[in-house]
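# Here's my sequence, what's the structure:
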Amino acid sequence: MSSVVSSDPSFTAGSFPLSSGQPDEEGVGAFIPGPRVHVAGSADGALGGLSCAVKDVLDVAGTVTGNGNPDWARTHAPARHHASAVARILAAGADVVGKTISDELAYSLTGENTHYGTPLNSAAPDRVPGGSSSGSAAAVAAGLVDFALGSDCGGSVRVPSSYCGLLGMRPTHGRICAEGIAPFAPSFDCVGWFARDPRVFAAVGAVLLEEEGPARRPSRLLLAQDAFDLLEEDVRTALMPAVARVEALLGSATPVTLSPDGLAHWSAAFRTLQAAEIWQSVGAWVDEVKPGFGPGVKERFEAAARLDPAEVDAARPVREAVVARMVDLLPPGTVMVLPSTPRIAPLRGSAAADTEVTYRHLAMNLLCTAGLAGLPQVSMPLARVAGAPIGLSLLGRRNSDLELVTLAASICAAG
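Purely as a prediction, here's the structure:
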């Protein structure tokens, strides 16, 4: 077992208990409709005794990957093999106990699915869980499973983690094999995971990252001042004690400007490049099937279909500049702290113009950096505003995933 978790003398491989005292699964609404998928893990392994849910964009052999849309499910055959990440956690001993609702074709950040409903955010029941890994986050937050797999392209692990009060990881792009994930935006897509318990979070990371510790603790901390400047005062105030918890381990944070060109400029380039890749991946299917999409998702696909190639060409140099900027800001031993989301989760049933446009665009200003530069980012449940969770993130250089996982687990365990 990786030394990520072995510092706890009470931990031994296979010692995790299954979740107990589970709330009403039907009331949570995290799992896709129909018979529940159940695949037993190996007899022994580092994740023995843990239960896991899998976002319904990842293949589980013998089942249809529904991708959050009934027309997709209707037009696709059952998977012949497990997705690589699913196979890995099964081999490590975890039991897969269900597939979870995703926003439609993973193209939303709210967690409200027109066809399958909105999973419960147990940490703030009057608010959305966040998407597109909504069901996975809801299952973990409600204690239905010990951890869950999701995917993160524009923020689909980080946003639900922030909204539901969970640890959530977007790894370095390509660090975890994405084989067996529904097509979306391949140069941005990552397989990520959620957990409540820092030990579980670290143990799952050790398995998925295939990396043995000990991980070196970063020695320098940066604070993305322009990211914090985007926040309303109550959110910024709530996050400052969380920043102090990170500083207690790493020393005082040095304020820096993340984007000299403005985070909105980076975000616009991200949306353009993402939309171009999404249309290339699934546009032919959309044209042929003409699926029924819900509010927000429908408009984004329409915009992707109309995208001017000149806009895509103009966005590519922006991405190259972001990569160069982050290499400069994050040499080995350096980590950056920034808000995971600009606000707490929107109220359930809010107008689509607010949740799918205003909230989404504000969030993308904070989320786009990791996507454009292919960097690892972990959201930690360290603050609340008006009784609802909001996350603080650690952003690291490429392939510093184990450092971030270990650091985040230490910070959360210390609380």
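# drop to CA atoms for contacts and neighbour counts, all remaining ones
OK.
# ok, now which ones touch Gly251?
By C-alpha atoms under 8 Å, 6 or more residues apart in numbering, the residues touching Gly251 are 219-221.
# ok, 10 Å please
Listed by C-alpha atoms under 10 Å, 6 or more residues apart in numbering, the contact partners of Gly251 are 219-222, 244-245.
# Neighbour-wise, give me the winner out of those.
Leu222 (24 neighbours; other C-alpha atoms under 10 Å).
# does that one really touch Met326, like I thought?
No: under the criterion of C-alpha atoms under 10 Å, Leu222 is not in contact with Met326, lying 11.8 Å apart.
# Sequence B follows; please return its structure for comparison with A:
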Amino acid sequence: MTNYAMKNLEKLSVSTIPPYDPLQSFVRDNHIAIKGLKGKRLSNYVFGAKDVFKIKGTTWGNGHPDWLRYSQPDDFTASAILTLLDAGADLVGKTICDELCYSISGENWHYGSPLNPTDTRRLTGGSSSGSCSATAGGLVDFAIGSDCLGSVRVPASYNGIIGLRPSYERIQNDGEAPYCKSMDVLGFVASEKEVFQDVASVLLNEDPEKGTFTKLYVVDDAFEAVDSNVQEAFNAVIDKIGTKLGTIEHIKIAEEGLEYWVKEVFQIVQGYEIWESYGGFVNKYRPRLSPGPKDRLEKASTISRERYLEAKKKKEEFRQRVEHLLSDGAVLITPTASSVAPLKSASLKEIDRLRTQSSHLLCISPLADIPQLTLPLLEQDGVPLGVTLMSAKNTDRTLIDFGLQFMD
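Model (predicted):
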């Protein structure tokens, strides 16, 4: 832990007014808090929910004040939030996210950027920035967010907490902001493995088939996408996890190169579907957008349906390839992100370089529909570096049970 940490803060409780928030993690304009049922499995826990989920009678902001301004009070509550409340957890507030969720930096020009409790000089990561900041700092026991290209995984890694991007459609995410319908999922984070396991037992049903893992695949082309110091940091943890399984093999998951799958498939599918979700809002209200989301939305608006459908076919090819690769009980290991959390003082050029590198790692699970668990098993100079484990679709609970044993 660095001298710039803000950890172990006092846990929040349900209040009708916005909470005391030294990490700048929570929204204030549309605050809502709800008590969970008593005497249930999660009754001692409090949680935050990314400001992209509907809660009956309230509005949601999606990281942009114009979205909040023009939204109407919701007529139902997202299923996942109802499930958590019924399981006893108290919702203490909605958490800030990146602008329209179209970023992984953790910065928001409009509301301010949640702080990284492990080192406040560094970026928090996003777009589920507030959820991960509040969890890492101790304001909540756990939080939920959404994840397409790393929006739960990146801030979990940067903030040194446990995070899951589940198998596609494994957790019901009705009542979530429209975004990228074929790859966006509801994920969750926690600092403590016992809390994470409890939340998993509530949000995830048992795996359809109880399998076992047999080998560890080191995804060499993912490690080639990161700097050498990150590669070196992984040697010991690869040996530790591989020894548990008995077999370690090195593979390439994308002979064409992961950059190809990001540019020619992921970004095409994501961009087209995001423009389907946001194009009407952008054209009607002309919201003021910060440079990153603005540039990405402009590019998204130019993607043809023909190109989108071709990219969808390629996505299915990749999904089938990975399904076959993992069919014999293999687990994939990669870094979660390409580096530790960058300093806020880093140049835009450096931030863009790290974002591009990270995209090569982050595209695998959404393209393949598989679960991805990120674990805070490593540090560099006192700053967290997340370790990713991935397994076959709908082996989420098995993956969690396997991965959490290394948190001891």
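# So which residues of the stretch 201-350 of structure 2 form strands?
215-219, 248-251, 330-335 (DSSP state E, counting those that start in this stretch).
# With respect to Val185 of structure 2, which of those lies nearest?
Nearest to Val185 of structure 2 among the strands of the stretch 201-350 of structure 2 is strand 330-335; the distance by C-alpha to C-alpha comes to 19.9 Å.
# mean offset of the closest one relative to structure 1 (after superposition)
After superposition onto structure 1, strand 330-335 of structure 2 sits on average 1.3 Å from its aligned residues (mean C-alpha distance after the TM-score superposition for structure 1).
# Tell me the helices and strands packed up against that strand.
Under the contact definition 3 or more C-alpha pairs under 10 Å, 6 or more residues apart in numbering; DSSP states H and E, strand 330-335 of structure 2 sits against strand 215-219, helix 220-223, helix 228-233, helix 235-245, strand 248-251, helix 348-362, strand 372-380, strand 383-390.
# Onto which residues of structure 1 does the fifth one map?
So the one you mean is strand 248-251 of structure 2. Aligned using TM-score structural alignment, strand 248-251 of structure 2 spans residues 253-256 in structure 1.
# nearest spatial neighbour of the equivalent of Ser359 of structure 2 over in structure 1, skipping sequence neighbours?
Under the alignment (TM-score structural alignment), Ser359 of structure 2 pairs with Met364 in structure 1. Once flanking residues are discounted, Met364 of structure 1 sits nearest to Ser267: 5.8 Å by C-alpha to C-alpha, 6 or more residues apart in numbering.
# Can you name the residues that contact that neighbour?
154, 318, 361-369, 371-372.
# Reformat those residues into JSON lines and put distance to Gly27 of structure 1 and neighbour count next to each item.
Formatted as JSON lines, the contacts of Ser267 of structure 1 follow (distance: C-alpha to C-alpha, whole Å; neighbours: other C-alpha atoms under 10 Å):
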{"residue": "Gly154", "distance to Gly27 of structure 1": "28", "neighbour count": "31"}
{"residue": "Val318", "distance to Gly27 of structure 1": "44", "neighbour count": "19"}
{"residue": "His361", "distance to Gly27 of structure 1": "30", "neighbour count": "17"}
{"residue": "Leu362", "distance to Gly27 of structure 1": "30", "neighbour count": "18"}
{"residue": "Ala363", "distance to Gly27 of structure 1": "28", "neighbour count": "22"}
{"residue": "Met364", "distance to Gly27 of structure 1": "30", "neighbour count": "23"}
{"residue": "Asn365", "distance to Gly27 of structure 1": "33", "neighbour count": "21"}
{"residue": "Leu366", "distance to Gly27 of structure 1": "32", "neighbour count": "25"}
{"residue": "Leu367", "distance to Gly27 of structure 1": "30", "neighbour count": "29"}
{"residue": "Cys368", "distance to Gly27 of structure 1": "33", "neighbour count": "25"}
{"residue": "Thr369", "distance to Gly27 of structure 1": "36", "neighbour count": "24"}
{"residue": "Gly371", "distance to Gly27 of structure 1": "33", "neighbour count": "28"}
{"residue": "Leu372", "distance to Gly27 of structure 1": "37", "neighbour count": "28"}
